[in-house]
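Novice: mind looking at a prediction? Sequence and model below.
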Amino acid sequence: MAPLRPMSRIEKGLIIVAFFVWSAMMVGAGYVGRMLLAPVELRIERIDHYGSNPHALLDEAWGHVRDHFVGVVPSDTVREYGAVRGALATLNDPYTTFVEPQARALERDHMRGRFGGIGVSFTRNERGEIVLSPMPDGPAAKAGVREGDILVGIDGTPLPSPADLEDVARIRGEVGAPVTIEVLRGPQRERLTFTIIRQTIEVNSVEWRTITTTVRGALATIGHVRIRNFTERTGEEAKRALSALSAADSQAYLIDLRNNGGGSLAAAVEAASEFLNDGIVAIEQRRDQPEIVHRVRKGHTKPTNGKPIAVLVNSNTASAAEIFAAAIQDHRRGLLIGEKTFGKGSVQLIFDLSDGSAVRVTAAKWLTPERRALDGAGLTPDIEVVGSEDAQLERAIRVLSEAIGNARR
């Protein structure tokens, strides 16, 4: 390698001048340098932050909202609930949903068929107000609450207008604990206050009665069983209903599932087992798992054996109610009468979360015993009757009366 040549005085001077010019440029452009460098450093920090916090982008966006939004910024809880709902919406499944704590408590009580309350049902009038209807001999009725009283406050807190289900849910609570309600009564809207001790309130999912008809000049009895929804208690309630109707010498049975939106799959299988001797009630298909076959439960007395059955359905018959109806239809055990059903052929699992809320996740599709998929399709009745509920009931009674007459020959 050639030896280095010593720099001349001119070259040394140029280097010194260049150094001072470069220094001056860096000082003068300092704020520009900071602007250029800072985003790179910030970007590096954010990338690391995303690695440890998957919600960093949400936190970053919400920080700008919190700092600059012109309106009222919701609480962190409301934000979190909204984020969960938004995430679930990306699944494009109307049945995978988030349920807030109050609504989840109501849902849980509904499925259990019992809760701590004061014994009132609610309707909404044309003004959007909550109108009370006390149960006979229930705690509210004994305290003086009357039919038509308008609920305006619970435990000193006025109800918002209009009130929703979660607002009214505060009337429920621990058995033995008091709750104070404020109501308006009559045309003068007299304001009254009642303090009522909550008691265990049981809501039956099954109602039954006998229908007397005439078949070929002789009286005949039809047992009418209305199942409003499928709860943890439906199986036992159905057993009691059928036992009572059998004791009343029912010659046929009419199962009314109109406006039954479903409920527990297990309860539907249990209730269907009262009418079927053996075989499959429903088939459940989950992702990457073997099929689950729900079979007729053994050990049922089956007072309906050998007797005609009809099932009333309409467009609001859905989910677990369709499972029940499809099993009766596929096993040729009875006729479906009424309207085409809703067509909800999926199963949701409910996962309770740490704050009392829950997420409901579509985890399976179900098939009928003949492997029909009803999601979006529904059940087609054997005898279609479009019209009033009375007309559907009358047609079902005629069909069962004919069946009773044929059995008497």
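Specialist: Done, it's in.
Novice: can we go C-alpha only for contacts and neighbour counts from here?
Specialist: Will do.
Novice: need the strands for the stretch 201-350 of the chain, in chain order.
Specialist: Using DSSP state E, counting those that start in this stretch, the strands of the stretch 201-350 of the chain run over residues 206-215, 218-227, 252-256, 280-286, 292-295, 309-313, 335-338, 346-352.
Novice: among these, which is nearest residue 266?
Specialist: For the strands of the stretch 201-350 of the chain, distance to residue 266 was read as Cα to Cα. The smallest value, 8.6 Å, belongs to strand 292-295.
Novice: check which helices and strands that closest one sits against.
Specialist: Under the contact criterion of 3 or more Cα pairs under 8 Å, 6 or more residues apart in numbering; DSSP states H and E, strand 292-295 touches strand 280-286.
Novice: only the buried residues of the strand it packs on, if you could.
Specialist: 280, 281, 282, 283, 284, 285 (16 or more other Cα atoms under 10 Å).
Novice: and here is the other one:
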Amino acid sequence: MQMKWLGYRRNSNNIFSNQKMKQNKFFLPVFLFLQFLIIFGAFGLGYVFANRNPLSIGNSSAVDLPILNETYQILQQSGLYEVAPDMKLEYGMIRGMVQAYGDPYTAHIEPVQNELQSDQLAGSYGGIGAMIEQRDDGFFYLIPYPDSPASKEGIAEHDRLLTIDGVSITNFSDVSAIATAIRGEVGTRVSISVLKSPDYVDETTYRIKREEVPLPSLLAYQDDQHPEIGIITLHIIADSSAEEIEKAITELQEKGADRFVIDLRNNGGGLLDAGIELAELFLTKNQIIIAQQAKGEEEKITKTTRNGAFNDLPIILVVNENTASAAEIFAGA
């Protein structure tokens, strides 16, 4: 019994060993082939990732930005989170580039802010005529201008904004994004849902027709204690600023003002042509307003073409360290 058992055990081992040898002979080339596929595949994927969406600036190739590209590829291949869309990455890189440039007066303006600023520089926009206010509670509230499309349709002061064209207000990042969504082409309509103040219980939806809404670039008034002094605070140098300031001075003169203070503090500028037009109102003919010289070009001098309507008006200009661009040119002229 023992001999048979030992013999069976020995034979069993031999059979197992023989089968293993046969299997090894069969699997060895397969194993080597799989290894080849893995190595080749890894090389191929590395090549694909290394050449996927190469970053470049202007006419520069990706090779010119090796550290930036390496960081980008690491984020794509090994980052814990999904890489942001290309446009968002580009804006992030642009912000960093402009900041590293080190000029406080050079800035990149993204599309939403650019649209709002363009409206402000134009002096008007297509909209419903309401200011948007975000309070400490995190909600957004509407404050309609008098006689605006919003007030005519029934929007009341401090109605709480819920949706714009059916899109929840929570989908918008900030006040600028909300304002851009509400604005649009004159004559079109926008659907606004609000909770009515002061109880914020009743939800009401309005379909408001957009109209051209003026955006004044200045504030004009007489000094309380010295009504002979007219004060004009100019917030921005917009396309309509020259016309606005001419109208404001004329109206203040009719009320008794005969000398003026033009406040340009914290005015970051605006349109160069509008600044030149403003300066012409207060200068005589053939005076230099600005001399410009771009890199590699001849100097360009801009002079007044006529006597300004207020060239003999007593005025004081007030500026500070934040007066810049077209406002600074206006003040300097």
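Specialist: Received it, and whenever you're ready, just let me know what you need. Worth saying up front: this structure is predicted, and the values here are computed from it rather than measured.
Novice: ok, back up a step: pick the one among the buried residues of strand 280-286 of the first structure closest to residue 240 of the first structure.
Specialist: Nearest to residue 240 of the first structure out of those is residue 281 (Cα to Cα; 21.2 Å).
Novice: the closest one maps to what in the second structure?
Specialist: Counting by TM-score structural alignment, residue 281 of the first structure corresponds to residue 289 in the second structure.
Novice: who are the contact partners of that match?
Specialist: Taking Cα atoms under 8 Å, 6 or more residues apart in numbering, we find residue 289 of the second structure in contact with 276, 279, 301, 302, 303, 304, 329, 330, 332, 333.
Novice: I'd like to know how many residues surround the closest residue to the second one other than its chain neighbours.
Specialist: To tie it back to what came earlier, the one meant is residue 279 of the second structure. Excluding the flanking residues, the one nearest residue 279 of the second structure by Cα to Cα, 6 or more residues apart in numbering is residue 330, at 5.3 Å. Using other Cα atoms under 10 Å, residue 330 of the second structure has 24 neighbouring residues.
Novice: now for residue 330 of the second structure: what does it line up with in the first structure?
Specialist: The pairwise alignment with the first structure assigns residue 330 of the second structure to residue 324, based on TM-score structural alignment.
Novice: thought that match was touching residue 272?
Specialist: Yes: using Cα atoms under 8 Å, residue 324 of the first structure is in contact with residue 272, at 5.6 Å.
Novice: look at the aligned residue in the second structure for residue 112 of the first structure and say how many residues are nearby.
Specialist: Alignment note (TM-score structural alignment): residue 112 of the first structure maps to residue 122 of the second structure. The local packing of residue 122 of the second structure (other Cα under 10 Å) involves 20 other residues.
Novice: returning to that earlier point: could you dump the contacts of residue 289 of the second structure to CSV with distance to residue 234 of the second structure?
Specialist: Listed next are these as CSV, based on distance: Cα to Cα, whole Å:
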residue, distance to residue 234 of the second structure
276, 15
279, 13
301, 25
302, 23
303, 23
304, 21
329, 14
330, 11
332, 15
333, 16
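Novice: quick check on the residues you listed: which are buried?
Specialist: 276, 279, 303, 304, 329, 330, 333.
Novice: so what's the third one closest to, chain neighbours aside?
Specialist: Translated: residue 303 of the second structure. Excluding the flanking residues, the one nearest residue 303 of the second structure by Cα to Cα, 6+ apart is residue 288, at 4.3 Å.
Novice: got the contact list for the one you found?
Specialist: For residue 288 of the second structure, counting by Cα under 8 Å, 6+ apart, the contacting residues are 301, 302, 303, 304, 333.
Novice: which of the buried ones among the contacts of residue 289 of the second structure fall in helices?
Specialist: The helices, defined by DSSP state H, take in 276, 279, 329, 330 from these.
Novice: OK, contacts around the third one?
Specialist: So that's residue 329 of the second structure. Counting by Cα under 8 Å, 6+ apart, residue 329 of the second structure makes contact with 275, 276, 289, 290.
Novice: relative to residue 218 of the second structure, which of those residues is nearest.
Specialist: Proximity of the contacts of residue 329 of the second structure to residue 218 of the second structure (Cα to Cα) peaks at residue 275, which lies at 13.6 Å.
Novice: under the alignment, what does the closest one map to in the first structure?
Specialist: By TM-score structural alignment, residue 275 of the second structure lines up with residue 268.
Novice: next, count neighbours for that match.
Specialist: Counted with other Cα under 10 Å, residues neighbouring residue 268 of the first structure total 27.
Novice: next: residue 305 of the first structure.
Specialist: By other Cα under 10 Å, 14 other residues sit near residue 305 of the first structure.
Novice: repeat that for residue 288 of the first structure.
Specialist: Using other Cα under 10 Å, residue 288 of the first structure has 6 neighbouring residues.
Novice: just residue 42 of the second structure next, same as before
Specialist: By other Cα under 10 Å, 12 other residues sit near residue 42 of the second structure.
Novice: where does it fall, secondary structure wise?
Specialist: Secondary structure from DSSP states H and E places residue 42 of the second structure in helix 2-50.
Novice: check the second structure and tell me which residue is nearest its centre.
Specialist: Central residue of the second structure (Cα atoms, centre = their mean): residue 110, 2.9 Å from the mean position.
Novice: on that earlier part again, distance of the match of residue 275 of the second structure relative to residue 92 of the first structure?
Specialist: Remark: distance between residue 268 of the first structure and residue 92 of the first structure (Cα to Cα, to the nearest Å) = 27 Å.
Novice: check residue 247 of the first structure too.
Specialist: Going from residue 247 of the first structure to residue 92 of the first structure by Cα to Cα gives 50 Å.
Novice: equivalent analysis for residue 202 of the first structure, please.
Specialist: From residue 202 of the first structure to residue 92 of the first structure the distance is 36 Å (Cα to Cα).
Novice: and if you look at residue 146 of the first structure?
Specialist: Residue 146 of the first structure sits 45 Å away from residue 92 of the first structure, going by Cα to Cα.
Novice: right, I'll leave it there.
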